[in-house]
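Peer 1: Compute the structure for the input listed below.
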Amino acid sequence: MACLKGGSTKTTTTNFLAFVRAIRRKRLSGKGLPVKVLDGDTVSQTTYRWLKKFRDAEARRAEARQEEPRVYPLDVERYPFEDLDEYIAELRADGYDVFADIGGGNVQLFHKALRQADRLIVPLSPSEFDFDRVDPTFSEAATVYDEHARGGFETYVLLSRVISEKQSRECREELGKLKFRGEPLVVLEAEVEQLIEYTRQLGKIPPNLDEYTSVWDEIMRREAQKRAALKAVV
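Peer 2: Model prediction:
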């Protein structure tokens, strides 16, 4: 998850999609296979603070009730990473799903993460301030595409903090003018509304993952359709 701008909902998107994936892996396997979240924000490290706030609150709750504290479903690590691309490759080889929250101000980390990523998700609040950073984000992504460890990555734009259909429609029209490596940007049909509950989830395991489950399902559906189409051509 990346956008070369702060405050574009990267951290919320990273964590909510990681929660969705952690639940899915547990249901599919009958046990909790590892989901690793890397906080690559060199400034705020909100993803790591999310974990810390959860542990602190859970320790107080468990002590008051004389219970064992609940286990956080995500394995979180924070910057600095000496060789982020190599580290992601090692994690993948060990069976981890890896979600990387890349801060808006570190292009070098962005490049390293992309060299190992299956997909780049660019969360975008449909405002002019955020929109101005979409093209530079994909321009930087294009510079490392040919260096990818497995031949390239999928790209998606996710509209978040959506307050109206009109706002969404106008932003989609503007996004339709942009391209990545000569092809139109893929803008997900699923959107995340501007809900106050999202701003209150820091340090908690969210009780409602419906919107982000829809986002994840659409991504998986699009990629399955693409694989089927390529197989049919072969």
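Peer 1: From here on, just use CA atoms for contacts and neighbour counts.
Peer 2: Noted.
Peer 1: List the contacts of L84.
Peer 2: Shown in contact with L84 (CA atoms under 8 Å, 6 or more residues apart in numbering): L109, K112, A113.
Peer 1: separation between it and L230?
Peer 2: Going from L84 to L230 by CA to CA, to the nearest Å gives 31 Å.
Peer 1: another one to check against the first:
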Amino acid sequence: MATGIVIVVGMLKGGSGKTTTAMFTGLTYAQRGRRVLLLDGDQTSQSAYDWSQLAAAAGEPLPFTVERYPFEDIAAHIDRARTEWDVVIVDAGGGSATYLEEAVSAADLLLIPTAPAAADTRRLAATLASATRGADRNSRGVSAVMVMVRADHRTGQPASWRDQLVADGHTLAATDIRDLVLYSDAYGHTPPHAGEYPALLAEVGLLDDEAEVPAR
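Peer 2: I've put the predicted structure just below:
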């Protein structure tokens, strides 16, 4: 039986761009006809689920399914979901290292959104430690890629941030997610397009406009 791909979006810090990244990743695949399930694993705000409810109430429902997940047995839930959906995306929230570890143990890709800010740096080591523990238990093999979000290229900050992350030995996507109104104003709506996320997913080898994700 063919199975879908699983993308975990995780960073152990609130406000790091996880939900926006998860939602625009879902939009990228849904706009290409894939059946997408997004699991909101944020134990505090559940912003992805709230976003989906607001969009539906505004008469512009998202083109994919968002579920609140009750936070236990996430790895087993992912394994079941990937047999039913083309793409499973997990918004791993910001507060639980255990949840992130469990989700990564069943993932194909971990995207770590990080903004060019000192506060994100402080949580990066804990995020990578949790992800490593999950990867060590992942029998499928999982890759992890950092992606710079809220990158304002009118300043030199993104370039300096990139140089430092690369110097520290981190794997950082070449595709930056810029600081655009498209992303900041998207909450509660269905965006008209997926911005730079198709380029990001193509870069990491999980999107091809002719055959993006193997259909079941």
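Peer 1: TM-score for these two?
Peer 2: The TM-score (TM-score structural alignment, normalised by the length of structure 2) is 0.86; 199 aligned residues with a CA RMSD of 1.9 Å.
Peer 1: Counting residues, which helix of structure 2 comes out longest?
Peer 2: Identified as the longest helix of structure 2 according to DSSP state H is helix 118-136.
Peer 1: What residues sit buried inside the very next helix or strand once past that helix?
Peer 2: As assigned by DSSP states H and E, the chain's next helix or strand after helix 118-136 of structure 2 is strand 143-148. Neighbour-count burial for strand 143-148 of structure 2, counted by 16 or more other CA atoms under 10 Å, picks out A144, V145, M146, V147, M148.
Peer 1: Distance of the residue mapped onto I196 of structure 1 from structure 2 relative to G195 of structure 2?
Peer 2: Using TM-score structural alignment, the partner of I196 of structure 1 in structure 2 is V181. Here V181 of structure 2 is placed at a distance of 10 Å from G195 of structure 2 (CA to CA).
Peer 1: between these two, who's got more neighbours?
Peer 2: Using other CA atoms under 10 Å, the more surrounded residue of V181 of structure 2 and G195 is G195, with 18 against 8.
Peer 1: quick one: what's aligned to T25 of structure 2 in structure 1?
Peer 2: By TM-score structural alignment, T25 of structure 2 lines up with L17.
Peer 1: Apart from its neighbours in sequence, what residue is nearest that match?
Peer 2: Y212 (6.0 Å; CA to CA, 6 or more residues apart in numbering).
Peer 1: which ones are touching the alignment partner in structure 2 of that neighbour?
Peer 2: Mapped onto structure 2 by TM-score structural alignment, Y212 of structure 1 lines up with Y197. For Y197 of structure 2, the contacting residues are T21, F24, T25, T28, I177, by CA under 8 Å, 6+ apart.
Peer 1: repeat for Y49 of structure 2
Peer 2: Contacts of Y49 of structure 2 (CA under 8 Å, 6+ apart): D40, V66, E67, R68.
Peer 1: With structure 1 overlaid, how far apart is the helix or strand where it lies on average?
Peer 2: Under the criterion of DSSP H and E, Y49 of structure 2 resides in helix 47-57. Taking mean CA distance after the TM-score superposition for structure 1, the mean distance separating helix 47-57 of structure 2 from the aligned residues in structure 1 is 0.6 Å.
Peer 1: Toward the C-terminus, what is the element adjacent to that helix?
Peer 2: strand 65-68.
Peer 1: quick one: contacts of that following strand?
Peer 2: In this structure, residues lying in contact with strand 65-68 of structure 2 by CA under 8 Å, 6+ apart are V36, L37, L38, L39, D40, G41, Q46, A48, Y49, S52.
Peer 1: at 7 Å instead, please
Peer 2: For strand 65-68 of structure 2, the external contacting residues (CA atoms under 7 Å, 6 or more residues apart in numbering) are V36, L37, L38, L39, D40, G41, Y49, S52.
Peer 1: how far is it from where the chain is centred?
Peer 2: Averaging C-alpha positions (CA atoms, centre = their mean, to the nearest Å) puts strand 65-68 of structure 2 14 Å from its chain's average.
Peer 1: which residues in structure 1 does that strand align to?
Peer 2: So strand 65-68 of structure 2 sits over residues 75-78 in structure 1, by TM-score structural alignment.
Peer 1: what's the mean gap between the matching stretch and the aligned bit of structure 2?
Peer 2: Using mean CA distance after the TM-score superposition for structure 1, stretch 75-78 of structure 1 ends up 0.7 Å from its aligned counterpart in structure 2, as a mean over the superposed pairs.
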